[in-house]
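K.L.:
Dropping a prediction and its sequence here:
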Amino acid sequence: MSGSLPAVVELRRYTLHPGRRETLIDLFEARLAAPQEACGMRLLGRFSDLDVPERFVWLRGFPDMEARGRALQAFYGGPVWRRHRDAANATMVDSDDVLLLRPVLEPDAPAAAPAMGGPGAGVIGAICHFDAPIDPALPERFRHQVWPRWQAKGAALLGAFASEHARNSFPALPVREGEHVFAWFARVPAWPDDTAEVWHAEADGIAPRACETMRLRPTAASPW
């Protein structure tokens, strides 16, 4: 799908050493974000997981798989990463929890996005796992069966995604292969009291088993 979201998106979830998340975020924002974009990547959301203190979650996008390979080679083979990789890697226990995705639903209009200044504001992310490629009709079922409940709580959709099964165009960075997922992210003005209940109740018929739900706090410079 074309539109405001990149055609290829990586969802990256890092497990960090205790107490090192803010160290990585500071390094990422000050030294690593802009150089990645200069190499042709588009950085999307960057988050702390509120329920997993050792987890840093972020997404970056590319125009296509070939462009992904070129951009990653330019950055990881370049001087900025060589200069900072030891400091970044020292914060990490695992950086291989990576899903390769493609957009299947575009974001809500910017005017629909809630203000992010409140103490409970943040982003909800969900990952639903399937045993086979998702039904092409599933995104629209989600839009009509699930999304109205979140809209009623003031949420704005940032995007929904399905697994991209193209060959990894930069093998030096592993991705989780053979996965079939439907994932979505939404900005919320406040955390719903019944986040899990709302999602699981409304997900009936959408996913074969419970979906993983994340409560995410954007970094200060996160576009999402």
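P.N.:
Done, it's in. Numbers count the residues shown, from 1 in each chain.
K.L.:
alpha carbons only for contacts and neighbour counts from here, please
P.N.:
Noted.
K.L.:
Counting residues, what is the longest strand that this structure contains?
P.N.:
strand 92-105 (DSSP state E).
K.L.:
Not counting its own residues, what contacts that one?
P.N.:
1, 5-17, 139, 159-165, 173-177, 179 (Cα atoms under 8 Å, 6 or more residues apart in numbering).
K.L.:
So which residues of the protein form helices?
P.N.:
Per DSSP state H, the chain carries helices over the ranges 21-27, 33-38, 65-76, 79-89, 138-141, 147-152, 195-202.
K.L.:
Could you pull up the residues touching L16?
P.N.:
Applying Cα under 8 Å, 6+ apart, the residues contacting L16 are E54, R55, F56, T91, M92, V93, D94.
K.L.:
PyMOL command to pick out the buried ones of those residues?
P.N.:
To isolate the buried ones among the contacts of L16 in PyMOL, judged by 16 or more other Cα atoms under 10 Å, type:
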select buried, resi 54+55+56+91+92
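K.L.:
is it possible to export the contacts of L16 to JSON lines including distance to D193?
P.N.:
As requested, the contacts of L16 are arranged in JSON lines below (distance: Cα to Cα, whole Å):
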{"residue": "E54", "distance to D193": "24"}
{"residue": "R55", "distance to D193": "22"}
{"residue": "F56", "distance to D193": "23"}
{"residue": "T91", "distance to D193": "33"}
{"residue": "M92", "distance to D193": "32"}
{"residue": "V93", "distance to D193": "32"}
{"residue": "D94", "distance to D193": "31"}
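K.L.:
okay, pairing it with this:
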Amino acid sequence: MRALRCPVVELRQYTLHPGQRDVLIDLFDQEFVETQEAVGMTVLGQFRDLDDPDRFVWLRGFDDMPRRADALESFYGGPVWHAHRDRANATMIDSDDVLLLRPASARGGFPAPPGARQAPGEPAASPPSLLLATIWYGHGPFDTPFVEFFERRVRPVLTEAGGEPLAYLRSEHAPNTFPALPVRMNEEVFVWFARFADEGRIDDHLNRLRHSAHWSEEVLPAVSQRWARTPQRLRLAPTERSVLR
């Protein structure tokens, strides 16, 4: 069993002013990666949303909720954020769409990266890839029996259709230890991530699911009865310095 990486994870979706995404990405990748990790966070990945040119999505991890508070206080109260916050905030319309998550089980966390993050300006060490994040919104908790069902019945069908889950997480309901940054606390979500070589492979995966008898007859009826609303899919292109790619 692999070690649990980042027991607390934020999935952050920012709505930006038109034409400002690459401005923010350049600033983020240059100034906000190593400086956040230096105070105790893990920048898991940062992405362009392929279906919304004005959305920037990123993942940030922590060892636990108390250390999350300490790390965020250190960063947002420190000199790097103070030096660059006006430029960063000027790109944003909304930065409060944040889900606080935890790995759904000891097998559900993000794997350790295969190598070091590239330095600014260097070409990516690995070939381009895309991530598909699927967010299921529940009318009740995605509890341990559901997670066991996902691992035993859902994951094999996703894998058979070419979309093996890279990580799968559920809502973390601990109190927000850094209230200056809001999170969406009153929702039940289950989020899983898969990696694909390109958009065609994502389309192929979704098509294979639609035509899978295991999915339509066995898995989907059991899963969809827990949904409070239509699931959300995010097709994500890693930025040049994203470790998760």
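P.N.:
Good, I have the coordinates. Note that the coordinates shown come from a computational prediction; the quantities given were computed from them, not determined experimentally.
K.L.:
follow-up on the earlier one: of the helices of the first structure, which approaches A111 of the first structure most closely?
P.N.:
Using Cα to Cα as the measure, helix 147-152 is the one of the helices of the first structure that comes nearest A111 of the first structure, at 13.1 Å.
K.L.:
isn't L72 of the first structure right up against F170?
P.N.:
Yes: between L72 of the first structure and F170 there is a contact at 7.0 Å, judged by Cα atoms under 8 Å.
K.L.:
Of the two, which one has the most company?
P.N.:
L72 (20 against 16; other Cα atoms under 10 Å).
K.L.:
got the contact list for the more buried one?
P.N.:
Counting by Cα under 8 Å, 6+ apart, L72 of the first structure has contacts C39, F170.
K.L.:
repeat that for 6 Å
P.N.:
Counting by Cα atoms under 6 Å, 6 or more residues apart in numbering, L72 of the first structure makes contact with nothing.
K.L.:
now it: how far from R143 of the first structure?
P.N.:
Note on L72 of the first structure: its distance to R143 of the first structure, by Cα to Cα, to the nearest Å, is 33 Å.
K.L.:
From M92 of the first structure, how far out is A33 of the first structure?
P.N.:
17 Å.
K.L.:
Which stretches in the second structure count as strands?
P.N.:
Using DSSP E, strands in the second structure cover 8-16, 42-49, 55-62, 92-103, 130-138, 165-171, 188-196, 232-238.
K.L.:
The last one - contacts with which helices or strands?
P.N.:
Applying 3 or more Cα pairs under 6 Å, 6 or more residues apart in numbering; DSSP states H and E, one finds that strand 232-238 of the second structure makes contact with strand 42-49, strand 130-138.
K.L.:
Can you add mean neighbour count and give the ones you listed back as TSV?
P.N.:
Formatted as TSV, these follow (neighbours: other Cα atoms under 10 Å):
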stretch	mean neighbour count
strand 42-49	22
strand 130-138	21
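K.L.:
Tell me which of these sits nearest to A194 of the second structure.
P.N.:
Minimum separation from A194 of the second structure across those (Cα to Cα) falls at strand 130-138, 5.3 Å.
K.L.:
Just the angle for the closest one relative to strand 42-49, thanks.
P.N.:
Strand 130-138 of the second structure and strand 42-49 are oriented at 100 degrees to each other (axes from the mean of the first three to the mean of the last three Cα atoms, to 10 degrees).
K.L.:
Distance from the chain centre to strand 130-138 of the second structure, please.
P.N.:
8 Å (Cα atoms, centre = their mean, to the nearest Å).
K.L.:
Repeat that for stretch 129-145 of the first structure.
P.N.:
Using Cα atoms, centre = their mean, the offset of stretch 129-145 of the first structure from its chain centre is 18 Å.
K.L.:
For the contacts of strand 92-105 of the first structure, which ChimeraX command selects only the ones that are buried?
P.N.:
In ChimeraX, this line selects whichever of the contacts of strand 92-105 of the first structure come out buried by 16+ other Cα under 10 Å:
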select :5,6,7,8,9,10,11,12,13,14,15,16,139,159,160,161,162,163,164,175,179
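K.L.:
and the helices and strands packed on strand 232-238 of the second structure as CSV, adding distance to L236 of the second structure?
P.N.:
CSV is the format used below for those (distance: least, Cα to Cα, whole Å):
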stretch, distance to L236 of the second structure
strand 42-49, 5
strand 130-138, 5
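K.L.:
For R31 of the first structure, grab the count of nearby residues.
P.N.:
Neighbours of R31 of the first structure (other Cα under 10 Å): 15.
K.L.:
same thing with E199 of the second structure?
P.N.:
17.
K.L.:
What is the distance between the longest strand of the first structure and the centre of its chain?
P.N.:
With Cα atoms, centre = their mean, you get 7 Å for strand 92-105 of the first structure.
K.L.:
next one: stretch 156-175 of the first structure
P.N.:
For stretch 156-175 of the first structure - counting by Cα atoms, centre = their mean - the centre lies 10 Å from the chain centre.
K.L.:
end-to-end on that stretch?
P.N.:
Using Cα to Cα, the two ends of stretch 156-175 of the first structure sit 28 Å apart.
K.L.:
residues in contact with it?
P.N.:
69, 98-108, 113, 180-187.
K.L.:
Provide a ChimeraX selection command restricted to the buried entries of these.
P.N.:
Selection of buried members from the contacts of stretch 156-175 of the first structure for ChimeraX, criterion 16+ other Cα under 10 Å:
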select :98,99,100,101,102,103,104,105,106,107,113,180,181,182,183,184,185,186,187
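K.L.:
picking that back up, mind putting the helices of the first structure in CSV, distance to W224 of the first structure included?
P.N.:
Below are the helices of the first structure laid out as CSV (distance: least, Cα to Cα, whole Å):
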stretch, distance to W224 of the first structure
helix 21-27, 15
helix 33-38, 14
helix 65-76, 21
helix 79-89, 22
helix 138-141, 21
helix 147-152, 17
helix 195-202, 19
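K.L.:
For S126 of the second structure, the count of nearby residues, please.
P.N.:
S126 of the second structure, neighbours per other Cα under 10 Å, totals 11.
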